[in-house]
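**Student:** Turn this into a model:
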Amino acid sequence: MRLAILDDYQSVARDYASWEQLAADGVSVTFFDRPLKDDADVVASLRGFDIIIAMRERTVFGRERLAQLPGLKLLVTTGMANQSIDVPAAEELGIAVCGTGGSPTAAPELTWALLLALARSIPFEDRRLRDGNWQSTVGFELAGRTLGVLGLGKIGRRIAAYGQAFGMDVIAWSPNLTAEAAAEVGVRRVSKDALFREADVVSVHVRLSERSRGVVGEEELRLLGARGVLVNTSRGPLVDEDALIRGLHEGWLAGAALDVYDLEPLPADHRLLSAPRTVLTPHLGYVTEQSYREFYGGAFEDVKAWLRGSPVRLLTPLHR
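**Tutor:** Have a look, this model is predicted:
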């Protein structure tokens, strides 16, 4: 059998699980350290593999693509949810889909690091200092400001707690959030418009779906205004990227801290790279030692269990 591990950009996947042990089961492992470009590239590169391990939602496995991979028997996703995998189609095609655990703190901690870096212009001042300059910006403090959390799920609740620890007033909105659920964590539920109108900082933590795509558009960004900043460590398409870039260039948005983008990896000539008042990171939300141990260690366990005929963490109901 052949196993493909996708999107190993840092060439570290082999360090987080004992892949060499799979040789005893007749499984050879191939590590892909480059992104697969398009449908033709994906199909040509992965045809002939029996097992694929996908990193988050980076590679789409829709019905048509899965049908073009007739040898595929097991598809593992890091994490227990992946909007890029058509799980019912996989079920129909006889492909088992399994997930893994993950770190509950990796993404929230990066979110707060990005906000602090933006508030105190840390990347900019670091570059200036190395060039022989001294103080050049005036930052802002988080204490006493209002944090708007868009999506009060597992990650959003951690962000709310961070905000409270820093002395911020925390408000939240998501389509199904109730005032009672918000009050349980000391947060005030407001309408979507009020969130952007009242907040000094909005942090995005909703899942990407067709319903949530573009949930932050120009209207919301203008409500956030010339003194407001946006932090997005969730998914790029949740935010209208064109409106965000215009707001930064035209000055009706104070700043943005981003870890996710519409197109990843971000092209070298992308307009965000030249946008003012930004802090940008290359989707590092899950990139920690602890997270990789959960992802790759769990994926290894999934493969071993499936080879034994007793798959674990199945997302395809009929395979359970």
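**Student:** CA atoms for contacts and neighbours, from now on please.
**Tutor:** Fine.
**Student:** which ones are touching the most far-flung residue of the chain relative to its centre?
**Tutor:** Within the chain, the residue lying farthest from the chain centre (C-alpha atoms, centre = their mean) is residue 132, at 35.8 Å. The contact partners of residue 132, taken as C-alpha atoms under 8 Å, 6 or more residues apart in numbering, number zero.
**Student:** Same question for residue 258.
**Tutor:** Here residue 258 is in contact with 114, 231-233, 278-281 (C-alpha under 8 Å, 6+ apart).
**Student:** Check residue 74 too.
**Tutor:** Here residue 74 is in contact with 50-52, 95-98, 303, 306 (C-alpha under 8 Å, 6+ apart).
**Student:** can you tell me which of these are in helices?
**Tutor:** 303, 306 (DSSP state H).
**Student:** Tell me which two of the contacts of residue 74 sit farthest apart.
**Tutor:** By the measure C-alpha to C-alpha, these have their two most distant members at 50 and 98, which lie 14.0 Å apart.
**Student:** More neighbours: which of those two?
**Tutor:** In this view residue 50 and residue 98 are compared by other C-alpha atoms under 10 Å, and residue 98 has more residues nearby, 27 against 19.
**Student:** thought that one was touching residue 77?
**Tutor:** Yes - look at residue 98 against residue 77 with C-alpha atoms under 8 Å: they come within range, at 6.3 Å.
**Student:** Tell me which two in the contacts of residue 258 are the farthest apart.
**Tutor:** Maximum distance among the contacts of residue 258 (C-alpha to C-alpha): 13.5 Å, for 233 and 278.
**Student:** Alongside the first, I'd like the structure of this one:
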Amino acid sequence: MKLVCIDGEAQYASIVRRDVIDPLAARGHQLDWFEERFADVDATIARAQGYDGVYIIGDQGPLPEAFLRSVPGLKLVSFVGTGAHRFVNVAEAESLGITVTNVPDFASRSVAEHAIALLFAVARRVPEADAIVRAGDWEKRQGLKLAGRTLGVVGTGAIGREVIRMGHALGMDVRYWNRTERPEIEAGLPGRRVPLAELFETSDAVSLHLTHTAETEGIISAELLERLPERAIVINTARAELLDTAALCALLERGRLFGAGLDVFASEPPELSEFPLEQRNLILTPHVGFHTDEADDVFKIAGENILAFADGAPRNVVTSS
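**Tutor:** Alright, predicted model coming up:
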């Protein structure tokens, strides 16, 4: 097979060369690497002509709307990550006979650890304390002990389940909610399922771990956020589209919350004017929840999906249903 990566980034080039390009070449396949953007639709479509498949990193956004139907002979889209639906029109791909694959679970523990790291950073005011010492001062500000407090986890997918277990191990009273009940999975989780409104009304900290879909977009509304107790904490390492970020920022500015930690944004890099940067209890990180050495396996697994497809045994296939 002859494949192309159009939206490559220099920071990933050596990893992809080692874990994808060279192994594919050893099996008689070719992956050409380019570091371009999808913003120029015509250039993106032109770049893909003559290729059997596309390897998508995803950091440059979704494939252009006209892409799939404009590349004759395209058979495979191998997405480097979990949420392929955000980057590829899977229903259209199916109608055109194009297979879409993803990496269903590659960084659950890494993202969960980052969520807990943000929770600690907010609760113990770590960035604020660091800034105080660096300024030559020695002011001590009161933090929150997490043990004994209530942690609400929104979403019981692989990452959410890890956060539930870690929160329980910290001595927190964990409660969770998911759009669909999963008794066979939830039976093995510590804590208990509660309605979403109750979760917000009773949690000292809430961590978001839902997949972004049409049904979950904006699900964490201003009304839900207003239900939070005074001095609660909100953590989002899932998708910005789940959360009314403006309402969250308004609560921070009013002093209603102890703080918030965000690793995901509607546009990346974010428009900083949309955030109250003067609020030291707002911690922002550049979508690095999955950036660990172990989670870099995502590139390799996406490459292995290509080999499986070429061998006639596709795996990790994403469907529109």
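**Student:** thinking again about what came up before, can you add distance to residue 254 of the first structure and give the contacts of residue 74 of the first structure back as CSV?
**Tutor:** Below are the contacts of residue 74 of the first structure laid out as CSV (distance: C-alpha to C-alpha, whole Å):
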residue, distance to residue 254 of the first structure
50, 49
51, 46
52, 42
95, 47
96, 46
97, 43
98, 42
303, 47
306, 50
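**Student:** Quick one, which of the contacts of residue 74 of the first structure are buried?
**Tutor:** Buried positions within the contacts of residue 74 of the first structure, assessed by neighbour count (16 or more other C-alpha atoms under 10 Å), are 50-52, 95-98, 303, 306.
**Student:** wait, what's in contact with the residue nearest to the spatial centre of the first structure?
**Tutor:** Note on the first structure: the residue nearest the mean C-alpha position is residue 234, at 4.5 Å, using C-alpha atoms, centre = their mean. By C-alpha under 8 Å, 6+ apart, the residues touching residue 234 of the first structure are 204-207, 259-260.
**Student:** just residue 100 of the first structure next, same as before
**Tutor:** Residue 100 of the first structure neighbours (C-alpha under 8 Å, 6+ apart): 76-80, 294-295, 298-299, 302, 313.
**Student:** now, which of these sits nearest residue 225 of the first structure?
**Tutor:** For the contacts of residue 100 of the first structure, the nearest to residue 225 of the first structure is residue 79 (35.0 Å; C-alpha to C-alpha).
**Student:** Quick check: chain neighbours aside, which residue is closest to that closest one?
**Tutor:** residue 100 (4.7 Å; C-alpha to C-alpha, 6 or more residues apart in numbering).
**Student:** my hunch is that the one you found is in a strand, does that hold up?
**Tutor:** No - Residue 100 of the first structure: not assigned to a strand; according to DSSP: H, G, I helix; E, B strand; the rest coil it is coil.
**Student:** Can you tell me how far it is from residue 277 of the first structure?
**Tutor:** Distance, residue 100 of the first structure to residue 277 of the first structure, by C-alpha to C-alpha, to the nearest Å: 36 Å.
**Student:** How are the strands of the stretch 101-250 of the second structure distributed by residue range?
**Tutor:** For the stretch 101-250 of the second structure, the strands defined by DSSP state E, counting those that start in this stretch cover 150-154, 173-177, 192-193, 205-208, 232-236.
**Student:** sorry, back to before: narrow the contacts of residue 100 of the first structure to those in helices?
**Tutor:** 294-295, 298-299, 302.
**Student:** What segments of the stretch 151-300 of the second structure are helices?
**Tutor:** Applying DSSP state H, counting those that start in this stretch to the stretch 151-300 of the second structure gives helices spanning 158-169, 183-186, 196-202, 222-226, 245-254, 297-310.
**Student:** longest helix of the second structure?
**Tutor:** helix 108-123.
**Student:** Which elements pack onto that helix?
**Tutor:** helix 158-169, strand 232-236, strand 257-262, strand 282-284 (3 or more C-alpha pairs under 8 Å, 6 or more residues apart in numbering; DSSP states H and E).
**Student:** Which one of the buried ones among the contacts of residue 74 of the first structure is nearest to residue 126 of the first structure?
**Tutor:** Nearest member of those to residue 126 of the first structure, counting by C-alpha to C-alpha, is residue 52, at 40.8 Å.
**Student:** which one is residue 191 of the second structure nearest to, not counting chain neighbours?
**Tutor:** Nearest residue to residue 191 of the second structure, sequence neighbours excluded (C-alpha to C-alpha, 6+ apart): residue 174, at 4.6 Å.
**Student:** wait, what's in contact with the one you found?
**Tutor:** Taking C-alpha under 8 Å, 6+ apart, one finds 150-153, 164, 167-168, 190-192 in contact with residue 174 of the second structure.
**Student:** Equivalent analysis for residue 153 of the second structure, please.
**Tutor:** 160, 163-164, 174-177, 206-209.
**Student:** Try it again at 6 Å.
**Tutor:** 176, 206-207 (C-alpha atoms under 6 Å, 6 or more residues apart in numbering).
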